[in-house]
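Enquirer: Need a 3D model of the sequence below.
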Amino acid sequence: MKRKWAHWILFIFLFQWGGQAVWAAAVEHQARGMEEAGMWPDWLKQAQPWSNIPQQAVVSLRWPEAVVSTMLQAARPAVASGLLQAEAGHSATASATAARPQRSEEELNRAADRQLQRWEADHTGSEIYELLRSGKQPPSDRTYTAPEQPTVYLTFDDGPSALTPKVLDILREEGVKATFFQLGAQAERFPEIVRQTVQEGHRIGNHTYNHRYEQLYSRFDHFWDQIQKSEDVFADIAGVRPDIVRAPGGSFQQLDAFSHYYLQSAGYTVYDWNIDSGDSRRSGVPAAEIIANVEKSPLRHELNVLMHDGAGHEQTVQALPDIIRYFKNKGYTFAVLDSSVKPVQFTLKASKWNQQGVTEEAFVSMFRRMADSTHMQEQARQLVQTADGQGAASAPALTAEAAYAHQDEAMEVQPLRMKVSAHGEARELELKQRKLEGAGEALVPLRQLAEGLGGSVAWDSAERVASVRLNGVLAELAPDQGGLAVVSPDRGFVFQEEARLMLADGSLYVPLEAAMQWFGYHLRWAAVDEAAAGLENTIL
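Expert: Below you'll find the model as predicted:
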């Protein structure tokens, strides 16, 4: 963004801050010239009483910490909402997603492959691996929508079977929708029932292919293969590829931290339950006992009820009308599960099936195997088309990289050594750089760069914003929106601009030359040797 656009952001802050102490300061900004030049956005004119604001305002060269923090907070919404202006009247989001000529099939496949390479790089790395190895999950940026009314999600596992049409009849009579976690092998036996389930507005979930524990849980690639096999079956029969999964027997001590992370990274949501009807605790559990199990369970705002429609569950079918009436009398509404519903998940524990653990090499290898699946290929193609302005929605597993899906340049990783002279102190930095073919632009890890120059970086996983302090400058970078906000207490300016940012290898990559300018350095390339560069510090 051109700096003239930063001025109105500064005035928003000044107006919101309000106090005369902020108005009285040391660096002049000419509001009259900006207004005469037509630089005030119309929506700002309407939103604020500009006639009450002095035409000249000054800001201290040495702002207190509270003022600096407030300015960054004022700037952040514009970054996070994609309102950064590249030119007057053109948002960064709009320019990044403008429709481009339709790609050939070969071009689309190449772009999808590059997108999957970025997805793999973004979801692997030593820090992530070590966190998973300790049994913990990396923070997730997924959001869920809570229903306004108390809601119950009736779920049926192990079908379809000859009993499923009876379940569908009851649901139709009661005006209720439900979720069916079906087995691929059973779907092949009863394809018409699968199609009927979908046609009547119920949701299909993936319950693996054959439900055999010893095959599923010995290694995650076996579980993954069954999920993919069932997904292909559902796609062939009913044209659906479920993104909701239920592990046979539930996830407790079956899916470990790695398994959950693999599935989440691929765009799946794993659902357990918080009410067990008990209809599978033994063979032939009577209907009265099934109903009693449900009615004695604690009530919550959202309830996920486990039942079964596989062979041998005639008593579940008999109990179902009473279970539905019970929840209706309690004021519950009924809905199907989808990825917008916050999942019920059991406590994360190590797998009781696989005691060997996962090596880092196997961790990365699993992502490469996942990238070869139809599931991920389809998501990547969908995301590329969305970024080209030709798709309906972005793929859930890949949205963090949406800003890069339209790029045609391939990236290669190279080492970079720099010699830095700053404030009379010499430093040597060793960085990883990613070079964009055809562009000559080097992207380097932000943390390596900033900490190598004596600064600090903090990552807000909830808002997905990196905060940097370096050379008297504070900056916040939002990689998902491709923008940043910069404040310099020492030099008295604030600005925002678009930036090429990339998440890969568990790191945030930034353009080297631009980043040095953000923090008040001048980059001077020198032929020190084949793999070195000289850097001269010049305060802007």
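Enquirer: Only C-alpha atoms from now on, for both contacts and neighbour counts.
Expert: OK.
Enquirer: Give me the distance from the helix or strand hosting residue 72 to the chain's centre.
Expert: If you go by DSSP states H and E, residue 72 is part of helix 65-80. Its chain's average C-alpha position is 23 Å from that of helix 65-80, according to C-alpha atoms, centre = their mean, to the nearest Å.
Enquirer: Output the contacting helices and strands for the next helix or strand after it.
Expert: Following helix 65-80 in sequence order, the next helix or strand is strand 85-87 (DSSP H and E). Other elements packing on strand 85-87 under the criterion 3 or more C-alpha pairs under 8 Å, 6 or more residues apart in numbering; DSSP states H and E are strand 493-498.
Enquirer: Let's see this one next, to set against the first:
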Amino acid sequence: MKNMVRVTSIAVFFGVLAVLIMIGTGLDFQRPMEIYVEQAPLATVPLAVPQQAAQMKGKEVSKPIVITADKDKPAVNAAPVSYKKPTDKTVYLTFDDGPSDLTLEVLDILKREGIKGTFFVLGKEAETRPEIINRIYEEGHTIGNHTYDHRYDQLYGRFQDFWGQIKKTEEVIRLITGERPQLVRAPGGTAGHFDEAYFQLMKQGGYHVFDWNVDSGDSKYKGVPVKDIVKGATTKVKGNEAIVLLHDGKGHGESVKALPDIISYYKKQGYAFEVLSTKTQPVQFTAQKAARKASQPSKQWITQEVVANSALFESGRTLAVEFGGLETAFAAGEYKLVDGRLMVPLRSLVERLGGSVSWKSHNKTVQVKLGGNRWDADPVGGLLLSHQTGGKPVSSDVHLIGGTAWIPIRDALDFSGHPVTRVTYEESEYRVLTL
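Expert: Now for the predicted structure:
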């Protein structure tokens, strides 16, 4: 399992910013160089997860959807994505609703057969069985996001709620594997659940949504017989790609029993076994007018949450922070460079460095305990107050973005008793050094 986060952000973007910083400060363009900066945000969100899949024919998506929400909402358009089409017959075995004890049996079978699978996991289950998530990851399978708790009533009323569950599960998986899943499967499938806004906003946020074109039928009702699951999972498809829906969550023991016969069938038919990836052309059900029409988010929310989120999956510099013998790192997209200052989410910084934060609703402040110091941050008033000095509040650019407090990293470290001594800039990272 990875001990440090290995994600990255926009290299060209930061390269241009670095040049601008150097021009503005008269610094020579050379590496490594020292600059004095601080960083900023990224958005966090809620929870969710369902389970049964609609029986519909999926369609491959090749063109980005352009939607205009209400008149007050923005038109959303995502950049086209190029996909690799396999020349040989290919099958993708996908498993929803885990991890559970049955996942271990599935992993044993896949290992014995020498093939890989794609696991769309629930955040709620992953929290309780991190060792299984780690095994899936370490054995080379792909992990996808299946929301947090699979509750339809919490997922398909407002897009913001669906997004929140995706982000919550993403963080659970990141803390276990060090990586963020870009692949998403909607509980029950997108049919009747996604309108075009859901599809497009997920794409703009950097995610790849996958339905399926072969339904094993193992979730039609409790205790579906093995022979029926095998029959459903081996249904012939048009084209040479089969994305097979199976379940490895609790109560799907018959699916595990059916798996060897399913694998045997596809091997005899000459299929290659692959995992889904961002280069796989998604199969998606057609967005239906009958789908529940979710309330659409505002332009500001989309900018703060969705647009900012896409940077998480782009390449760029990490932000490394050395603090009192500890070190942590923020992936590109997890921080921001604003007017020469490095901004970070306050809670993420403090907790990664071993501290704690608590929200005081009565006065809308954040109480911080870090490095043996206690201090308050007022993101509404833009102020910081140290408990040690008992002095007057100090002005700071601490502020809220989408409900998350962001702060100049220099301010947070200074108030925690470890002032910044220098910040170095190299091609792959910013590094903040403290006393």
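Enquirer: Superpose the two chains and report the TM-score.
Expert: Scored against TM-score structural alignment, normalised by the length of structure 2, the superposed chains reach a TM-score of 0.57; 279 aligned residues with a C-alpha RMSD of 3.6 Å.
Enquirer: related to what we said a few turns ago, in structure 2, what range does the helix holding residue 72 of structure 1 match?
Expert: With TM-score structural alignment applied, helix 65-80 of structure 1 matches no range in structure 2.
Enquirer: for that helix, which positions count as buried?
Expert: 67-68, 71-72, 74-76, 78-80 (16 or more other C-alpha atoms under 10 Å).
Enquirer: Buried residues of stretch 329-349 of structure 1, list them for me.
Expert: For stretch 329-349 of structure 1, by 16+ other C-alpha under 10 Å, it's 332-339, 341-343, 345, 348.
Enquirer: In three-state terms, how would the corresponding residue of structure 2 for residue 300 of structure 1 be classified?
Expert: Matched by TM-score structural alignment, residue 300 of structure 1 corresponds to residue 239 in structure 2. Under DSSP: H, G, I helix; E, B strand; the rest coil, residue 239 of structure 2 falls in the coil class.
Enquirer: swap in residue 29 of structure 2?
Expert: coil.
Enquirer: Could you verify my assumption that it touches residue 20?
Expert: No. Using C-alpha atoms under 8 Å, residue 29 of structure 2 is not in contact with residue 20; the gap is 10.4 Å.
Enquirer: hey, where'd the helices end up in structure 2?
Expert: Along structure 2, the segments classed as helices by DSSP state H run 11-25, 101-113, 123-128, 130-138, 152-155, 159-177, 196-204, 226-233, 253-268, 299-301, 308-310, 346-352, 409-415.
Enquirer: The equivalent of residue 256 of structure 1 over in structure 2 - nearest residue in space that isn't next to it in sequence?
Expert: Aligned by TM-score structural alignment, residue 256 of structure 1 pairs with residue 195 of structure 2. Distances taken as C-alpha to C-alpha, 6 or more residues apart in numbering put residue 287 closest to residue 195 of structure 2, at 5.1 Å, once the chain neighbours are dropped.
Enquirer: Just list the residues touching the aligned partner of the one you found in structure 1, thanks.
Expert: Matched to structure 1 by TM-score structural alignment, residue 287 of structure 2 sits across from residue 348. Counting by C-alpha atoms under 8 Å, 6 or more residues apart in numbering, residue 348 of structure 1 makes contact with 135-136, 252-253, 255-257.
Enquirer: Quick one: which of these hold up in structure 2? List them.
Expert: Here is what carries over to structure 2 from those, by both residues aligned by TM-score structural alignment, their matches' C-alpha atoms under 8 Å: 252-253, 255-257.
Enquirer: Return the member of those nearest to residue 130 of structure 1.
Expert: residue 257 (11.0 Å; C-alpha to C-alpha).
Enquirer: Check the gap between the nearest residue in space to residue 394 of structure 1 that is not next to it in sequence and residue 338 of structure 1 for me.
Expert: Nearest residue to residue 394 of structure 1 in three dimensions, chain neighbours excluded: residue 383, at 4.8 Å (C-alpha to C-alpha, 6+ apart). Going from residue 383 of structure 1 to residue 338 of structure 1 by C-alpha to C-alpha, to the nearest Å gives 20 Å.
Enquirer: Same check on residue 45 of structure 1?
Expert: Counting by C-alpha to C-alpha, the gap from residue 45 of structure 1 to residue 338 of structure 1 is 42 Å.
Enquirer: Same question for residue 188 of structure 1.
Expert: Taking C-alpha to C-alpha, one finds residue 188 of structure 1 at 23 Å from residue 338 of structure 1.
Enquirer: how about residue 273 of structure 2, what's its match in structure 1?
Expert: So residue 273 of structure 2 corresponds to residue 334, using TM-score structural alignment.
Enquirer: residues contacting the nearest residue to its match once chain neighbours are set aside?
Expert: Leaving aside its sequence neighbours, residue 334 of structure 1 sits nearest to residue 152 (C-alpha to C-alpha, 6+ apart; 5.1 Å). Taking C-alpha under 8 Å, 6+ apart, we find residue 152 of structure 1 in contact with 302-305, 327, 332-335.
Enquirer: Make a markdown table out of those residues and add distance to residue 170 of structure 1.
Expert: Shown next, in a markdown table, are the contacts of residue 152 of structure 1 (distance: C-alpha to C-alpha, whole Å):
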| residue | distance to residue 170 of structure 1 |
| --- | --- |
| 302 | 22 |
| 303 | 20 |
| 304 | 19 |
| 305 | 16 |
| 327 | 15 |
| 332 | 17 |
| 333 | 16 |
| 334 | 14 |
| 335 | 15 |
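Enquirer: quick one: the match of residue 256 of structure 1 and residue 211 of structure 2, what's the gap?
Expert: Distance from residue 195 of structure 2 to residue 211 of structure 2, by C-alpha to C-alpha: 14 Å.
Enquirer: Also residue 128 of structure 2?
Expert: 26 Å.
Enquirer: which one of those two has more residues nearby?
Expert: residue 211 (29 against 12; other C-alpha atoms under 10 Å).
Enquirer: Show the contacting residues for the counterpart of that one in structure 1.
Expert: Taking TM-score structural alignment, residue 211 of structure 2 has residue 272 as its aligned residue in structure 1. For residue 272 of structure 1, the contacting residues are 246-247, 250-251, 304, 343-346, by C-alpha under 8 Å, 6+ apart.
Enquirer: go again using 10 Å as the cut-off
Expert: 155, 245-252, 304-306, 343-346 (C-alpha atoms under 10 Å, 6 or more residues apart in numbering).
Enquirer: same thing with residue 119 of structure 2?
Expert: Per C-alpha under 10 Å, 6+ apart, neighbours of residue 119 of structure 2: 93-99, 103, 133, 136-137, 141-146, 183, 185, 246-248, 275-276.
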